[in-house]
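Colleague: Fold the following and give me the result.
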Amino acid sequence: MPDSLAPAFNLPETAAGESPLRITLVTDAWAPQVNGVVRTWTTIIGMLEGAGHTVTVIAPDRFRTLPCPGYPEIPLAWYPLHKVAGMIRESRPDAIHIATEGPIGLAARIHCGRKGLPFTTSYHTKFPEYLHARLPVPLAWSYAGMRWFHNGGKGMLVATETLRRDLDSRGFRHVRRWTRGVDTDLFRPRDYDQQAPALRDLPRPIILSVGRVAVEKNIDAFLDLDLPGTKVVVGDGPLLSELKRRHPDVVFVGAKHGEELARHYAAADVFVFPSRTDTFGLVMLEALASGLPVAAYPVTGPLDVLTPAVGCMDEDLRTAILAALDIPREACRAYALENGWDACARQLLDSLVTVSAS
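Modeller: Here you go, the predicted model:
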């Protein structure tokens, strides 16, 4: 794992009599990509390794890649099947987890199926809905492919109860909850001089959105609203140039990471999560930890992450935003403090132990 991604969390060391695991993680999402999936895995890997387990990551940085159509910043492995099979054999895994349904994940799924190797998967993205938003592909076709991919495993990990129920109703098997966490030391309320300088003196309220600037994030629903104060967008993506042209009143600051990202959260007054297709939305926890109330649609992700004490959900996003401005920042921070990474790491580890012992 790159040093710049090394987290500062620790899972309790392997208990006496409990053997450390050799875990092979297969993922198409990895550095230099910056998103909730990558942040989750880099944090969890650091915790697992700190507890004495060995994690081998099979990711795009180990392959010849091509840019993803429409998302040139996302590298896709080119014909990875043979190489993935060799990497899995060399890692001698006690447990295999396939995190994504991209080319590398698909190669691992095929190899495990051929060899009868048990594995688990995780469902980070509503891929059928994402694909449907860009291409005329029926949802039923995509979900059929997703069922084949995930139902071959011993367990499918999802972030929320709403998503678990939805996938269960669509014929997915062995669906298990896998919570998320937030770094409450990095993401925290800050004094004026610790906030992002570019945002400090903008007209209030500062209404912030953080995420990929792409069609599936539904960011237009936020930017088209008539709102007081200043709209700020943190992130990069294929729609950035077009949205800058269409919304000259919006402050686009580009992608931000780590301390710089935390300073941007701290400078805002309310956080907007306009996506209807994310399975969780880690940025909502980051915003809450920074003391920001959240406004969102009442859909999977927000329905499970937010409570009326820290967020407002409404099909009229403007109504949700204006109502969220009245939520005390202290309540948001207190709620986030209850959502650390320890439970997330333990749930994953427990699932992998079950698979390795099967």
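Colleague: can we go C-alpha only for contacts and neighbour counts from here?
Modeller: OK.
Colleague: Go through this protein and flag its longest strand.
Modeller: In the chain, with assignment by DSSP state E, the single longest strand is strand 71-77.
Colleague: Past that one, which element shows up next along the chain?
Modeller: helix 81-91 (DSSP states H and E).
Colleague: buried residues in that next one?
Modeller: Neighbour counts using 16 or more other Cα atoms under 10 Å place 81, 83, 84, 85, 87, 88, 91 of helix 81-91 among the buried residues.
Colleague: my read: the first one touches residue 109, true?
Modeller: No - no contact is recorded between residue 81 and residue 109 when judged using Cα atoms under 8 Å, the distance being 9.6 Å.
Colleague: one more to put side by side:
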Amino acid sequence: MTEQSPPEHITAASISGKRRRIVQVTPNYPPLLGGLERVVQILATRLAARNDVRVITTDNKAGGAPHRAVEKGGVRVRRHRALTVAHTSLAPGMFGSLLRIERGTVIHLHCATAVVPEQVWLSARLRGLRYLLHFHMEVDASGPLGRLLPLYKTHLFGRVVRGAAGVIVLTESQRGFLAERYGVDPAKVYVVPNGVAEEYFLPPRTPGVEPAAGSAPDPLRLLFVGRLDIQKNVARLLDALALVAEPVRLRLVGDGDLRQDLQAQAARLGLDDRVEFAGRKHGEDLVKEYADAELFVLPSDREGMALVVLEAMAAGLPVLATAVPGNIETVEGVGVLVAPTPQAMAAAIDTLARDRSALAAPAAAGRARVADSRWDQVVAAIEDVYEQVGF
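Modeller: The predicted model follows:
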């Protein structure tokens, strides 16, 4: 990934300082675990320091959270009852909330699944309102209905993207992708990368002590953080671990629909002594996971700009990831990218486990890349986009 910075016309100096009404519209929201959900929550909470902020979302995997609540920072959250079909949250009641949005409100739509974007587009057209679209990741096909996705993208989602008053993307490559795939005018696309919270910037690590001659090294401590779902493809990582010859141990931090399947796979592969399912971690507990690990691994099929990778880099962890969209832009030049196969991942893990001095360079490069990626800067850039778009 090349160094990311906002375009020249996005500068903190252009922020007007006025108080806005902002509605963040997202298919899912914490307590559901996920990078997009965390990004929306962070933006909503920090924007609420000087704006009136609401979130319109669904109750998908909300863990019993109330349908109406005032949450951290005074953010008002409205969760609509949803049915999940083909990894897509369907919440008909959301459309009513969209139709009741007051004029003059910033409608900030976060896109990563179908249906919700179309509801925003239709409600805005019916009422003559404008919206800003935040493009996190291109949706890939999954499940039996996946064959309909190309038609959906061409005839529905393309209209949503082109109809936005402005579009926020995470990388320059996403800007080019939207222009090529959906015909979006690059002039109305703004590059604003994700950020990292201060608590993840840990002190530089001290090199480990080399084992005495003839003694076996301690297992290399691997860490994965994220949802246990199809996109993250932790099954690929377990298959890779079964091929690794060097002593390693893997902690899987997170939860999801595939947890039981993955536990069964680990047992089937004889990995019970190498793999630990640690469950969800938050706050100081998650920071400690980064601090205790030696190598962060991400076996995803695709990403937008994974928060966990940025956090790992800030914590001084070297990153090993699959060379797929999103990971390439984030990790290239500062981490280790490998083909998305168990064999390639296993070979890279073995190489690093044998020569742990090779971990120092990607760890330092990763820290340098995210050194200026604080959330305060991201929020300032987001507010600047609001100003430039005319909200």
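Colleague: Could you dump the buried residues of helix 81-91 of structure 1 into CSV with distance to residue 354 of structure 1 added?
Modeller: Listed next are the buried residues of helix 81-91 of structure 1 as CSV, based on distance: Cα to Cα, whole Å:
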residue, distance to residue 354 of structure 1
81, 26
83, 27
84, 23
85, 23
87, 22
88, 19
91, 19
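Colleague: Closest to residue 233 of structure 1 out of these?
Modeller: residue 84 (37.4 Å; Cα to Cα).
Colleague: Counterpart of the closest one over in structure 2?
Modeller: For residue 84 of structure 1, the aligned position in structure 2 is residue 98, judged by TM-score structural alignment.
Colleague: And for residue 262 of structure 1?
Modeller: In structure 2, residue 262 of structure 1 lines up with residue 287, judged by TM-score structural alignment.
Colleague: how about the nearest residue to the match of residue 84 of structure 1, chain neighbours excluded?
Modeller: residue 123 (6.3 Å; Cα to Cα, 6 or more residues apart in numbering).
Colleague: if I read this right, the one you found contacts residue 97, doesn't it?
Modeller: No - judged on Cα under 8 Å, residue 123 of structure 2 makes no contact with residue 97 at a distance of 9.6 Å.
Colleague: returning to what we had before: and the gap between the match of residue 84 of structure 1 and residue 255 of structure 2?
Modeller: 31 Å (Cα to Cα, to the nearest Å).
Colleague: quick one: contacts for residue 62 of structure 1?
Modeller: For residue 62 of structure 1, the contact set (Cα atoms under 8 Å, 6 or more residues apart in numbering) is empty.
Colleague: and the equivalent of residue 230 of structure 2 over in structure 1, how many neighbours?
Modeller: With TM-score structural alignment defining the correspondence, residue 230 of structure 2 maps onto residue 215 in structure 1. Residue crowding around residue 215 of structure 1 was assessed by other Cα atoms under 10 Å; the count is 15.
Colleague: With residue 350 of structure 1 instead?
Modeller: 10.
Colleague: what's the answer for residue 123 of structure 2, then?
Modeller: The number of residues near residue 123 of structure 2, taken as other Cα under 10 Å, comes to 19.
Colleague: what does the one 5 residues further on give?
Modeller: The burial metric for residue 128 of structure 2, expressed as a neighbour count using other Cα under 10 Å, is 9.
Colleague: now do residue 94 of structure 2
Modeller: Neighbours of residue 94 of structure 2 (other Cα under 10 Å): 22.
Colleague: That one and residue 57 touch, don't they?
Modeller: Yes - if you go by Cα under 8 Å, residue 94 of structure 2 and residue 57 touch, sitting 7.3 Å apart.
Colleague: residue boundaries of the helices in structure 2?
Modeller: According to DSSP state H, structure 2 carries its helices in the segments 35-47, 93-99, 116-127, 149-152, 158-163, 172-182, 234-243, 259-268, 283-292, 307-314, 327-331, 342-354, 360-369, 375-389.
Colleague: and these as CSV, adding distance to residue 301 of structure 2?
Modeller: Below are the helices of structure 2 laid out as CSV (distance: least, Cα to Cα, whole Å):
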stretch, distance to residue 301 of structure 2
helix 35-47, 15
helix 93-99, 30
helix 116-127, 23
helix 149-152, 17
helix 158-163, 23
helix 172-182, 17
helix 234-243, 10
helix 259-268, 16
helix 283-292, 22
helix 307-314, 15
helix 327-331, 9
helix 342-354, 12
helix 360-369, 21
helix 375-389, 26
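Colleague: Could you identify which of those is most buried?
Modeller: helix 307-314 (a mean of 26; mean count of other Cα atoms under 10 Å).
Colleague: Please work out the angle formed by the directions of that one and helix 360-369.
Modeller: Calculated by axes from the mean of the first three to the mean of the last three Cα atoms, to 10 degrees, helix 307-314 of structure 2 forms an angle of 110 degrees with helix 360-369.
Colleague: Tell me the helices and strands packed up against helix 307-314 of structure 2.
Modeller: strand 319-322, helix 360-369 (3 or more Cα pairs under 8 Å, 6 or more residues apart in numbering; DSSP states H and E).
Colleague: redo that, cut-off 10 Å
Modeller: Under the contact criterion of 3 or more Cα pairs under 10 Å, 6 or more residues apart in numbering; DSSP states H and E, helix 307-314 of structure 2 touches helix 35-47, strand 220-225, helix 283-292, strand 295-298, strand 319-322, helix 327-331, helix 360-369.
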